[in-house]
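Peer 1: Need coordinates for the below:
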Amino acid sequence: MSASTVGPADIEQAAGRIAGHVRRTPVVEASPGVVLKLEMLQHAGSFKPRGAFNTVLAQAERPQRLVAASGGNHGLAVAHVGAALGIPTDVFVPDIASPLKVAAIRGRGATVHQDGANYAAAFELSAELAAAPGALAIHAYDAPATVAGQGTLALELEDQDPDLDLVVVAVGGGGLLGGIAGWYASRVPVLAVEPEGCPAFHDALAAGRPVLAPVGGVAADALGASQVGQWGFATAVAAGVTSVLVSDEAITRARHELWATHRIATEPAGAAAYAAISSGAVEVAGRRVGVVVCGGNASPADL
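Peer 2: From the prediction side, this is the model:
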C-alpha cells in the first residue's frame, strides 16, 4: 500500500479478511447494457460493512470499543460489526440523520450520540471517545482499510460481469469510489456521480485537491461529506475517474423508476448512480455499464 492510494493487492487482502462476514450481493440486468450491483442487499443495507469489518479484523489486537461518526449508513454498518463480533459500539450522528437509520443503529445495540449540524460536526464530537484507551475509531471513508474493504465490491462485480465498459458509482466521502477505482486501476473507466447539492468530489477534481463543498439535498444524509477523503481522492485521480452531477429531481425519479420497473427499493443515495443513466447524463448505447445501487436504508412508504 503506497502513502496515498489503494490497489488490487490491498483489496484482495481485504476480501480474504472479510470472507464469511459479508454477503456476495447479486447483479441483475436492468435493461440491455445496464447491469445493477444490488449492494443495498448487503448486511445493514449498504456497502459499508465491507470497510468496517476490514478495519476491525486488520487490527493486531481486538478493540475494546468501536467508535464511529456517521450520517447514518456507516454508523449502522459499524453497529452491525460490533454486534457480530461482540464489541461495544458508540455511534455519533448529526441532527440531519434519518430517524429510520438512527433507530436501526440503536436496534443493533449501539449507543447513539445525536448532535451537530452535519457529519463533520458529529465527527468532531466523536474525537474524545475515539481517543480513549482500547477504542478503535472507524472512519466512514478516509482510511486505507476502509477504502480497501469497499473495493471488495468491485472485485465481486468483475467476477460476476467481466465485460463491463464502464462502472458508475455514487460518491459521498469517496471511500467506495476509491475502492472501486483502486480495484479496476484504469482497466475499466469509473464515473463518479454526485447530487448537485453535494459536489465534494466534483469540486475536488476542479481544484486538484480535496476542498470544502456545500452539503444539501435529498441524499445529504448519506452523500453529505463536506470534503472528499484524501485516500479515495488520490486513488480515484490515479485511476482517471471522471465526474458528473445529477439533480435532486433526477435522483427522485430514478428511485421511483427502480421501484416501479424493477421492484428495487433504495434510499436516494442508492439511486444516485442510476440517475446518471435514467436522466441521460451517461450514454449507454453500445456499452455495457455497471451501476452500483449502494444503499437501501429508507422507508418504502414514499415509493
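Peer 1: contacts and neighbour counts: CA atoms only from here.
Peer 2: OK.
Peer 1: Show me the helices in the stretch 1-150 of the chain, by range?
Peer 2: 8-18, 48-57, 73-85, 99-107, 119-130, 144-160 (DSSP state H, counting those that start in this stretch).
Peer 1: Spatially nearest residue to Gly7, not counting backbone neighbours?
Peer 2: Nearest in space to Gly7, with sequence neighbours left out and distances taken as CA to CA, 6 or more residues apart in numbering, is Gly182 at 4.7 Å.
Peer 1: so what's that neighbour up against?
Peer 2: 5-8, 148, 151, 235-236, 239 (CA atoms under 8 Å, 6 or more residues apart in numbering).
Peer 1: Mind putting the residues you listed into CSV with neighbour count and distance to Val34?
Peer 2: CSV is the format used below for these (neighbours: other CA atoms under 10 Å; distance: CA to CA, whole Å):
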residue, neighbour count, distance to Val34
Thr5, 24, 29
Val6, 30, 27
Gly7, 22, 26
Pro8, 21, 25
Ala148, 35, 25
Gly151, 33, 20
Thr235, 26, 25
Ala236, 29, 22
Ala239, 22, 22
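Peer 1: to compare against the first, here's another:
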Amino acid sequence: MTAPAALPVTPDDIRAAHARIAHHVRRTPVWTLPSAFGHDGPVSLKLEFLQHAGSFKARGAFNNLLVESVPAAGVAAASGGNHGAAVAYAAHQLGHKATIFVPEISPKAKVDVIRRMGAEVTIGGPRYADALFACGMHIAATGALSVHAYDAEATIAGQGTVALEWEEDAAGGLDTVLVAVGGGGLIAGIAAWFGGRVKVVGVEPENSRALHAALATGEPVDVEVQSVAADSLGARSAGRLVTEIARAAVDHVALVPDEAITDAQRALWRDFRIATEPGGAAALAALLSGAYRPEPGERVGVLLCGANVDLAKLDALA
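Peer 2: Down below sits the predicted model:
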C-alpha cells in the first residue's frame, strides 16, 4: 500500500516534531530478537514503555506545548490515564499548570502517576467520552489550551517520531509493524511516517474496535467499549484525521480477545520481566495469538507502548 502525498501529517512534519521534542523525550531502545514468540524471523521490539510518564504519549504532549501558546489558565486534557500523565509531565517540565479529566474506569496506578506529575485531577464521568465532555466545558470556561489525546496534527506528528527512531535503529530493517490502537494518534503518526514503505497493522481488542469500525464504514463511528484494555484502548470513536491517514496508509486492523492481551502481558513479565499494561501488550497479543500471521522470515516490529500497570495485578497473572 502506498500512501498519497497529501496527508494531513507528513514525514516533514514528523521530522520537525522530532527536532523540536528531542531534548525533552527519551530515545527509547529497540531490541531485535533473531526469532521469538513463535516466529522464525526477526522480531524488533520498540521499548516505548520506557518513555517519560510511562508511555509514548509524552511525544505528542511536548509537541503540542512547544508549538502552541499556552495561556495563564494552563493546559487541559481528557485521558484514560496515559495521555493525562504525559500532558502533566510535559506541562510541569515547561512550567505550565495542567488540569486532567479522567473517567471513573481509570486505574488508580494511572491516576497516581498524573497527580505525581503535578496536575490537578478531576473525575469527569463513567467513561472517556464523559471526561472529554467535562474537559471541553472547562476549556470553554477558562480558556485553557486543549491538548487532544489523538485527533490533532501536533499530537499525531509527535507520536510519529516513534517510527522515525524505530526505522533508524531497527537492526536489519522492518517489513511490518504491529501497533496498538485506541483513538489512533499513535498509529496515524507511524503510518504517516512509513507511508507504505513498511506495512502498518493496527491491533485492537475485539470489544473495543474504533478504528476497525471506521475503516469498515469509511468514517468514524461510535462503538461499544468493553475490554481489559479499555483505559488505554477505549476510545468510543477514532478521530477524523486518524481515519483519513489510516484509510491511506494502514494495511488493516487485527482484532484480539482480552485473553490474548493478558497472555501477552504474562509472557512479557514471566520471560523478560517487562512490565506492561494491557494496552501496552496488545500489539504482541496479535503475534502470539495468530491474529497476525507473518510470512516466513518476515521482519516484524512490535511496539510495546505503555507501562502504567498495577504491579500486584501483573504479578498475579504469572
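Peer 1: Overlay the chains and give the TM-score.
Peer 2: With the length set by TM-score structural alignment, normalised by the length of structure 1, the two chains reach a TM-score of 0.96; 301 aligned residues with a CA RMSD of 1.4 Å.
Peer 1: hang on, the earlier thing: for the contacts of Gly182 of structure 1, which pairs are in contact in structure 2 too?
Peer 2: On the basis of both residues aligned by TM-score structural alignment, their matches' CA atoms under 8 Å, what survives of the contacts of Gly182 of structure 1 in structure 2 is 6-8, 151, 235, 239.
Peer 1: in which helix or strand would I find the residue nearest the centre of structure 2?
Peer 2: Structure 2 has Leu186 as the residue nearest its centroid, 4.6 Å off, counting by CA atoms, centre = their mean. Here Leu186 of structure 2 sits within helix 185-194, counting by DSSP states H and E.
Peer 1: average gap between that helix and structure 1?
Peer 2: Helix 185-194 of structure 2, aligned to structure 1 and superposed, deviates on average by 0.2 Å (mean CA distance after the TM-score superposition for structure 1).
Peer 1: what range in structure 1 matches that helix?
Peer 2: Here helix 185-194 of structure 2 aligns to structure 1 at residues 175-184, judged by TM-score structural alignment.
Peer 1: What's the match for Ala204 of structure 1 in structure 2?
Peer 2: Checking TM-score structural alignment: Ala204 of structure 1 goes with Ala214.
Peer 1: could you say which helix or strand contains its match?
Peer 2: Applying DSSP H and E as the criterion places Ala214 of structure 2 in helix 210-217.
Peer 1: got it, and Ile274 of structure 2?
Peer 2: Counting by DSSP H and E, Ile274 of structure 2 is part of no helix or strand.
Peer 1: Let me see the contact set for it.
Peer 2: Leu268.
Peer 1: cutoff 10 Å now
Peer 2: 47, 49, 265-268, 281, 304, 307 (CA atoms under 10 Å, 6 or more residues apart in numbering).
Peer 1: Please identify which of those is nearest to Ser106 of structure 2.
Peer 2: Using CA to CA, the shortest approach to Ser106 of structure 2 within those belongs to Ala307, at 14.2 Å.
Peer 1: Over in structure 1, tell me which residue corresponds to the closest one.
Peer 2: In structure 1, the residue matched to Ala307 of structure 2 (TM-score structural alignment) is Gly296.
Peer 1: cool, and Ile100 of structure 2?
Peer 2: Correspondence of Ile100 of structure 2 to structure 1, assessed by TM-score structural alignment: Val91.
Peer 1: Check the burial of that match by counting its neighbours.
Peer 2: For Val91 of structure 1, the neighbour count with other CA atoms under 10 Å is 28.
Peer 1: That one: what's it in contact with?
Peer 2: Val91 of structure 1 is in contact with 66-72, 74-76, 78-79, 102, 105-106, 110-114, 122-123, 126, 137, counting by CA under 10 Å, 6+ apart.
Peer 1: change it to 6 Å
Peer 2: Residues near Val91 of structure 1 by CA atoms under 6 Å, 6 or more residues apart in numbering: 67-69, 75, 112.
Peer 1: same deal with Pro42 of structure 2?
Peer 2: Contacts of Pro42 of structure 2 by CA under 6 Å, 6+ apart are 33-35, 299.
Peer 1: circling back to that earlier point, and the residue nearest to Gly7 of structure 1, how far from Ile18 of structure 1?
Peer 2: Separation of Gly182 of structure 1 from Ile18 of structure 1 (CA to CA, to the nearest Å) stands at 18 Å.
Peer 1: returning to that earlier point: now which of the contacts of Pro42 of structure 2 would you call buried?
Peer 2: The neighbour-count test (16 or more other CA atoms under 10 Å) marks Arg299 as buried among the contacts of Pro42 of structure 2.
Peer 1: Among the contacts of Pro42 of structure 2, which ones are in strands?
Peer 2: Judged by DSSP state E, strands contain the following of the contacts of Pro42 of structure 2: Leu33.
Peer 1: Nearest to Leu174 of structure 2 among the contacts of Pro42 of structure 2?
Peer 2: Arg299 (5.1 Å).
Peer 1: Gly280 of structure 2 maps to what in structure 1?
Peer 2: So, by TM-score structural alignment, Gly280 of structure 2 is matched to Gly270.
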